[in-house]
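Enquirer: What shape does this take:
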Amino acid sequence: MSPAMEMGAESWENEDEDQISEAKYQQGVKHLCDNIGIKRLPRKYILPISERPIFKNAEKNANCTNLPIIDFAQLQGSNRSQVLKNLSKACEENGLFQLVNHGIPRDVLNSMRDVTRRFFELPYEERSQYMSADMGNLVRYGTSFNQNKDGVFTWRDFLKLTCNPLSDAIPHFPTFPLDFRTVVATYAKETKFLSIMLMEAILESLGLGCDDINNTKMEEDDILKEFQDGSHLMILNCYPSCPQPDLTLGMPPHSDYGFITLLLQDNVPGLQIEHDGNWITVEPIPNSFVVNLGDHLEIFSNGKYKSVLHRVMVNSLRSRITVASLHSLPWATTVRPWSRLINEANPKRYMDTDFTTFLAYITSCEPKKKNFLESRKLITRQ
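Expert: From the prediction side, this is the model:
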C-alpha cells in the first residue's frame, strides 16, 4: 500500500464516522476500497446481530451440493418428459436449479464475465457517469441493495441495463470498455433466446396432467408471444473483498420480482438460498447458469412454484462478479394466476399485479425477504 493510501486508511479509522458525509457511501463500495483502503468495516455496513450471516449449521451449509441440475440438452431430446418432471419438482421444492449444457458458447460467457470485471476496474469518474437514484433509468450505476431506502448498506456495487428493446437500449450503454456494447448485446440476445426456451418448458411442466392438451398448448403459445417482447433487465454485480465479511452481506435475503433470473457466476462462491430453514451455498458449476424463480412466476403458478429467497455472502480474500438476467412479461402487462390452475379446490391465491405496483412498493419502503409477494397474497396456504 502506498504512503498516501496508508494515510487515507489511518484517517478513515480515526475519523468520527458520524461526521462522514452520506455522499461517501453513495459513491459505492469499489470507490471506498480503491481510494481509502479500509482495514475494518465502516459502521454504515454493519448489520444488526440478528441479520448477520451467522449459520445455524455452518458445516451443512458449506458442504451441501445436491441442488437440482437440469440438463438443457436432454430437455430438447427424447428424454424431455422425464426432465420436465424433474424441472417441476425443482420449481416446487427449491425455486432454483442449475442449468447445464444450455447451448450458449463458452466464449460468450467468458467475454461477459471479463467485460463486467473490466467495467468495475474503470476509474470512478468513468463509472460515476451512470450513477443515479432514478430507478427508471435505462442504465443505472448504484450501490447496496436499495441505496434510497437502506438504513444499513450492503457490500455491493451494480450496473443495471434495460435490454428490451435491445436496439433502443444499446446507444445508452457505457462506451468503455471499448468492447462493452458489443459483448453485452451478444450476451443479451443469447440469454433472451434461452429464457424463452426455458419458459416454454416451465409452462409445459405447469400444464402436465391437463386433460385439454390442445387448449393448454394454445394458451402456452400466447404467453410465449408476450415473452418475446417481455422485460429483460441485466444487472452486473461487483462484490469487492471485505475486511470483515461476518458483519455484512453482499445482498440481503430477497426474492426476484420477475418470472426467471439467469445468473452467471464466476468461480467464487457467494450465492446462498434458504431451504428447510437453512442457508445453502450454491457452488458454482463452470459455464452453467443458476436459474432463480421470481415472484411473478409464483403468482402466475398460483403458488405451485415458489420464488426462492436468496442472499449473497462476501469474503475477505477475493472479489466476486456476477451477471443476472431478469426476464418477465412486458412492463405494462398485468401478471395474474394462470386461469388453468384455478378451480374450486385451488382458488385464486394472489392479487393481480404489474411493474408499476412493484416499483411503487420498493420506493415507499425498505424491501425485505419476500415482503412484496406477501403483500399480493389473497389466501395463505394451510
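Enquirer: rest of the way, CA atoms for contacts and neighbours
Expert: OK.
Enquirer: Could you report the distance from Val115 to Glu121?
Expert: 10 Å (Cα to Cα, to the nearest Å).
Enquirer: Here is the second sequence; please produce its structure so I can put it next to the first one:
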Amino acid sequence: MCLPNRGRDWSMEDKARVAAEIGAASRSGGYFFLRHHGIAADLLSAVYEETRRFYRLPVAEKTKYNAGERSQFLGYRGLGREKSTAHAGAEACEQYRIGNTQGSLGTPVAADFYHAPFVQGACLFKRLVDLGDRVFSACADDLGLPEADFDTSMNSPMHRLGFNHYGVGHAEEIGNTVDYAMSPHVDLSIFTILTQNESGLEVRGPEGEWICVPPVQDALFVFLGDYLQRWTNGLYVACEHRVRQVRTQRLSIQYKHRPGHDAVVSPLDRFVGEGKPARYGLFDTGGQYVSFLKSLLGSG
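Expert: Next up is the predicted model:
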C-alpha cells in the first residue's frame, strides 16, 4: 500500500483509503508493505553502510557500547548475548539499539553516547518516528478511535531503532542446532517497520506456514506487535515472525513504535462487552517490559 505525501496532499479520501487498507491488513495477517513512505533511499543506504562499518569493528570496540538496564537497553548486544525464548540456546545475531530514553529512570551515561556510532541512524530514527506516527494515526482512523484516546499511553514514547547483523557461521559459533537464526516471537511494540538487505525474515501465515518476506525496492515492511493486538482485543493481529539461517551476510534495520514507559496496555472498552470478553490481561510496558529484557540480556 502507498502513503500519500505529507501535509496538504493528505486529502480526506487519501486518509480514508490508507486507513482502510492498513486496517484490512491488520485484521488478516498483521503485516504489509508500505510504499511512498517518504524515507530517502540515500539515507537508508548511508545507514546500511554505517551498520556495516560498526560490525567490522573489533569486539573490544563494540563492547564499549554494551546494552543493559543501566543504558535503558540502548547499545550493543553481542553475538549470543540475547537468550532465545524458544530453545535452550541464544539468538545467532549481533544487535544494536538507539532511541528515546526516560529521564526519570536515570541514565549514568547520556543517550548520545550510544547514538555516537550511528549518526545517520539517528537521522533515520527521527524520520521513522514521524512515519510511525502517521501509520498509528491511520490505525486509529480505521478503528474509529480519536487519537486523543492514546495520549496518555504515548507520553514520552520509548521508540527504538535497531541495527541487526546476521553472519554466516554465527549459529555454529554459539552452538545452535535449530534451523533459524532469530527465534519465532511477537514484538513487544505497537508495530515494527523493517528494511533488510537480504531475505531472511519469515512471517507466520494464516495456515501456520512460514512465509518468506523478500526485500522490496522502495518499500518498507510493517508488522504488528503485541500492543495493538492487546488494545483491540484481538481484532488486529500481532505478527509472529522469525529469521531463518542465512547463507550470506544479512543486515536488517528495524524501528519499533512503542508507547511511553509508564503505559499499561489492555483491551480498550469499545472492544470488550457482552459476548466479547477481554482476551488479554494488563501488560506494563515499563516494569514488566524491563523484567522481560533483563531475562533475555541480564541486567547489564
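Enquirer: re the thing from before, between Val115 and Glu121 of the first structure, who's got more neighbours?
Expert: Set side by side, Val115 of the first structure and Glu121 show unequal neighbour counts under other Cα atoms under 10 Å, the larger going to Val115 at 20 against 16.
Enquirer: So what does that one match up with in the second structure?
Expert: Matched across to the second structure, Val115 of the first structure falls on Glu50, judged by TM-score structural alignment.
Enquirer: ok, now Thr333 of the first structure?
Expert: For Thr333 of the first structure, the residue aligned by TM-score structural alignment is Ala263.
Enquirer: just the helices in the stretch 201-350 of the first structure please.
Expert: 213-228, 295-300 (DSSP state H, counting those that start in this stretch).
Enquirer: Spatially nearest residue to Tyr114 of the second structure (excluding sequence neighbours)?
Expert: If the residues on either side of it in the chain are set aside, Tyr114 of the second structure comes closest to Gly75, at 5.5 Å by Cα to Cα, 6 or more residues apart in numbering.
Enquirer: Counterpart of the one you found over in the first structure?
Expert: Gly75 of the second structure maps onto Val139 of the first structure when the alignment is built from TM-score structural alignment.
Enquirer: and what of Ala25 of the second structure?
Expert: Ala25 of the second structure maps onto Ala90 in the first structure when the alignment is built from TM-score structural alignment.
Enquirer: Name the SS class of its match, please.
Expert: Of the three states, Ala90 of the first structure takes helix under DSSP: H, G, I helix; E, B strand; the rest coil.
Enquirer: neighbours around it, how many?
Expert: Counted by other Cα under 10 Å, the residues lying close to Ala90 of the first structure total 20.
Enquirer: That one and Leu297 of the first structure: what is the separation?
Expert: Here the criterion is Cα to Cα. By it, Ala90 of the first structure lies 14 Å from Leu297 of the first structure.
Enquirer: residues contacting the aligned residue in the second structure for Val100 of the first structure?
Expert: In the second structure, the residue paired with Val100 of the first structure is Arg35, using TM-score structural alignment. Going by Cα atoms under 8 Å, 6 or more residues apart in numbering, Arg35 of the second structure touches 1-3, 218-220.
Enquirer: returning to what we had before: show the contacting residues for the match of Thr333 of the first structure.
Expert: 152-154, 284-286.
Enquirer: Go through those and name the one nearest Gly68 of the second structure.
Expert: The shortest approach to Gly68 of the second structure among the contacts of Ala263 of the second structure belongs to Gly286, at 14.8 Å (Cα to Cα).
Enquirer: what lines up against Asp295 of the first structure once you look at the second structure?
Expert: Here Asp295 of the first structure is matched to Asp226 in the second structure, going by TM-score structural alignment.
Enquirer: Much appreciated, bye for now.
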